[in-house]
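Undergrad: what follows is a predicted protein model with its sequence.
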Amino acid sequence: MLAALRLVARSAGLCFVILGLVTLGAGLAAAQEPLRQEDTFLRIRLDQRDVRLEALIVRPEGAQGRLPLVLITHGKSSSSISMGDLRASSYATVARDFARRGWLAAVVMRRGFGQSDGPYPSSTSCANLNLAPVFNSDADELEAALQALQKRDDVDPARAIAIGESAGGAAVLALARKKPPGLRGIINIAGGLSIDNCVDKSRDALVEVVKGFQQPGAAPQLWIYARNDELFPPGLVDRMRSAALDAGGNVRFVELPETKPRGHLIFRHSQARLAWLREMDASLRAWQLPTWSPAQARQHFAKLGLTTRADVFERYFAAPGEKAMALSRSNKQFRFWYGADTLDRARTGALSDCGKTWRDCVVAFENDRLVLPE
């Protein structure tokens, strides 16, 4: 299911329309740019047993040497059927956004999810509410997966981050407490765990367990939540953050505006990704880790002789793919589409929208590649 999103920025009496597609369904077309995508399995050792975890690896095709590593992990549904239906490829959009920023991105399905070995290792209930074993078990898996990935010839073991959504967001916070070698940052997107029929008690338990995750010298954390997150509302998130800060945690917090249809689903929602990717880029720069270059974007802007605002142009490079930019050479104006299901769709949309105003529109960028004809 696709829905059009229109963002408008105004400067000096001019109107610049940026169109995006909000992707509400899973699944993507095959790669249409120099990214290498590999469906694979990781073999790790847990509890004196070999465990196989489903994984998706995405990296820049032509990159030389060792790349920084991002470990991407998922949330949890209350339905065991939904857990089995989830696939690593469901997160290809996020993995590809990282690969475009120069990372080797690894989506890892924890035990009991997708095609990974089972069973789901631990659970809790209102009668026996203890969240620490749940998240610590997840962290053990993620640490073992991180170690396996750091052995790859194309990975720099000294530059790694972990990002997770929902229960996966809490899992990467638990991973940070373990302080694995090479882990340089944690990104928690709408992280936590909600127990059905036990909301208030489980929220108190979540605050306490997040407080216990904090360790001196652990990797810095970026937390991102939507204002209308139905599972983790602002009051709860404020309590979690205060507990983490009081315990010495290094937490940068960002609250996104209300996101429709559901505030909890910001991880793969294209409009929300436009917002949280920009915040993530700021943290990556603060952590001295790779992302797209504002200086290079400004060079492109100057070379093209554009008359629109530079910050609107730079927003394109932070935006999620698949994306394309079309510009009018004579009028020095541009339009772009982002978050499309295919690059062809993004290219066609950008050209169509640009062509509504100007007659000489050409595609200038496909994702982050300059493809402007000579």
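TA: Cool, got the structure.
Undergrad: switch to C-alpha atoms for all contacts and neighbour counts from now on
TA: Fine.
Undergrad: okay, now Ile81: neighbour count?
TA: Ile81 has 11 neighbours, counted by other Cα atoms under 10 Å.
Undergrad: would you confirm that it belongs to a strand?
TA: No: counting by DSSP: H, G, I helix; E, B strand; the rest coil, Ile81 is not found in a strand; it is helix.
Undergrad: ok, and here's another one to check against it:
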Amino acid sequence: MVAGDGEHLNLAGRVCRPAGDGPSRVVVINHGSPVSASARPRMELTECDAEATQWFTRRGYVVVYALRRGYGDSDGDWAERYGHCSDPDFVRAGLSSARDIGAIVRYALALPYARHDGAVVIGQSAGGWGTIAYASQAPKDVAAFVVMAGGRGGHADGEANENCQPGRLVQAAGRFGATARLPMLWIYALNDSFFDPSLASAMHDAFTRAGGNAQFIQPPPFGDDGHHLFFGDGGPAVWGAPVAAYLARMGATP
């Protein structure tokens, strides 16, 4: 689907188009990473009839999904490792994700039915962390960033609400905030089992203290685990209104 940074890799992708001929604004939605390494090769692309996808296509957006290197049918080795849980490098992991996200955005904006005046970039979990890292690079071809439950290192040792090194994750958020320029929207449900309310708040505080700009929303508990709010059944009923308001403020309408 796209060529990576300095490496020619084919990434498995899916484009979901709205009614009409366009041109339409592109929304690039970036996936998370399964806890089990053995699940990465089996990952599949989100369908065009998924509830989250249709929230955007029914409003006139083109939605683009792609599996980053090392996931599913995409080429390349998995590149998003942060090292041992006792000494994680969350900055490196985020920037590795951002490399592929940037390539996907460039591909999406070149589609003949896409508007070329700025993509909307959304990421969930590890994809959300990569989205924060990508925002730190201040890309000129992005109109808005939405982070849904973004982070890394959650479920350490298989335990809910345990992170490898929460202090390192907070520090990394500050690193990214120092160079991010575009206002963002961050959404973390109160019952997120990967990034609990105190950790999510600390990440946001570090990001904004360093110079980043992000609206921070913590919706009420969602289902059994709010980490799955974005793609979960009924999720758009929770996040749809704040996302729509943010996109309108950013001038990122279809």
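TA: Noted; the coordinates are in hand. Quick caveat: nothing in here was measured; it's all calculated off a predicted structure.
Undergrad: any idea what the TM-score comes out to?
TA: Once superposed, the chains reach a TM-score of 0.91 (TM-score structural alignment, normalised by the length of structure 2), with 248 aligned residues with a Cα RMSD of 1.9 Å.
Undergrad: just the strands in structure 1 please.
TA: Per DSSP state E, structure 1 carries strands over the ranges 2-11, 14-23, 35-46, 49-60, 67-73, 104-108, 155-165, 183-189, 221-226, 251-256, 324-328, 333-338, 361-366, 369-370.
Undergrad: Arg347 of structure 1: which of these is closest?
TA: Arg347 of structure 1 sits nearest to strand 324-328 of all the strands of structure 1, at 5.1 Å, using Cα to Cα.
Undergrad: which one in structure 2 is aligned with Arg177 of structure 1?
TA: In structure 2, the residue matched to Arg177 of structure 1 (TM-score structural alignment) is Ser136.
Undergrad: surely that match is in contact with Ala173?
TA: No: using Cα atoms under 8 Å, Ser136 of structure 2 is not in contact with Ala173, being 9.7 Å away.
Undergrad: so between those two, which is more surrounded?
TA: Higher neighbour count among Ser136 of structure 2 and Ala173: Ala173, with 28 against 21, using other Cα under 10 Å.
Undergrad: quick check: closest non-adjacent residue to the residue positioned nearest the centre of structure 1.
TA: Nearest to the mean C-alpha position of structure 1, counting by Cα atoms, centre = their mean, stands Val94 at 4.8 Å. Leaving aside its sequence neighbours, Val94 of structure 1 sits nearest to Arg268 (Cα to Cα, 6 or more residues apart in numbering; 7.0 Å).
Undergrad: to which residue of structure 2 is that neighbour aligned?
TA: Looks like Arg268 of structure 1 aligns to Phe231 there (TM-score structural alignment).
Undergrad: from Ala173 of structure 2, how far off is Val146 of structure 2?
TA: According to Cα to Cα, to the nearest Å, Val146 of structure 2 and Ala173 of structure 2 sit 15 Å apart.
Undergrad: correction: Trp129 of structure 2
TA: 9 Å.
Undergrad: now do Ala149 of structure 2
TA: From Ala149 of structure 2 across to Ala173 of structure 2, the span is 13 Å (Cα to Cα).
Undergrad: mind listing what Glu314 of structure 1 touches?
TA: By Cα atoms under 8 Å, 6 or more residues apart in numbering, Glu314 of structure 1 lies in contact with 294, 297-298.
Undergrad: what of Ile195 of structure 1?
TA: Counting by Cα under 8 Å, 6+ apart, Ile195 of structure 1 has contacts 125-126, 202.
Undergrad: with adjacent residues omitted, what lies nearest to the match of Arg177 of structure 1?
TA: Ala180 (3.9 Å).
Undergrad: doesn't Ala3 make contact with Met23 of structure 1?
TA: If you look again at residue 23 of structure 1, you'll see it is Thr, not Met. Yes: applying Cα under 8 Å, one finds Thr23 of structure 1 in contact with Ala3, separated by 7.1 Å.
Undergrad: out of these two, which sits in the more crowded spot?
TA: Set Thr23 of structure 1 next to Ala3 and count neighbours by other Cα under 10 Å: Thr23 wins out with 20 against 11.
Undergrad: list the contacts of the equivalent of His116 of structure 2 over in structure 1.
TA: With TM-score structural alignment as the criterion, His116 of structure 2 lines up with Pro157 in structure 1. Listed by Cα under 8 Å, 6+ apart, the contact set of Pro157 of structure 1 reads 68-69, 150-151, 181-182.
Undergrad: do the same with Glu165 of structure 1
TA: Neighbours of Glu165 of structure 1 in contact, by Cα under 8 Å, 6+ apart: 73-75, 188-191, 267.
Undergrad: out of those, which is most surrounded?
TA: Ala190 leads the contacts of Glu165 of structure 1 on contacts (other Cα under 10 Å) with 29 neighbours.
Undergrad: that one matches what in structure 2?
TA: Residue pairing (TM-score structural alignment): Ala190 of structure 1 is matched to Ala149 of structure 2.
Undergrad: same question, Arg59 of structure 1
TA: Looks like Arg59 of structure 1 aligns to Arg17 there (TM-score structural alignment).
Undergrad: what's the answer for Arg43 of structure 1, then?
TA: Looks like Arg43 of structure 1 aligns to Val2 there (TM-score structural alignment).
Undergrad: distance of its match from Trp129 of structure 2?
TA: 21 Å.
Undergrad: just want to know which of the two has more residues nearby.
TA: The neighbour comparison of Val2 of structure 2 against Trp129 (other Cα under 10 Å) goes to Trp129, with 30 against 20.
Undergrad: I'd say the more buried one and Ala135 touch.
TA: No: Trp129 of structure 2 lies out of contact with Ala135 (Cα under 8 Å); the separation is 9.8 Å.
Undergrad: quick check: angle from the helix ranked longest in structure 1 to strand 183-189?
TA: Ranked by residue count under DSSP state H, the longest helix found in structure 1 is helix 132-150. Put simply, helix 132-150 of structure 1 runs at 130 degrees to strand 183-189, going by axes from the mean of the first three to the mean of the last three Cα atoms, to 10 degrees.
Undergrad: helix 132-150 of structure 1 against structure 2, how far on average?
TA: Its aligned residues in structure 2 lie a mean 1.0 Å from helix 132-150 of structure 1 after superposition (mean Cα distance after the TM-score superposition for structure 1).
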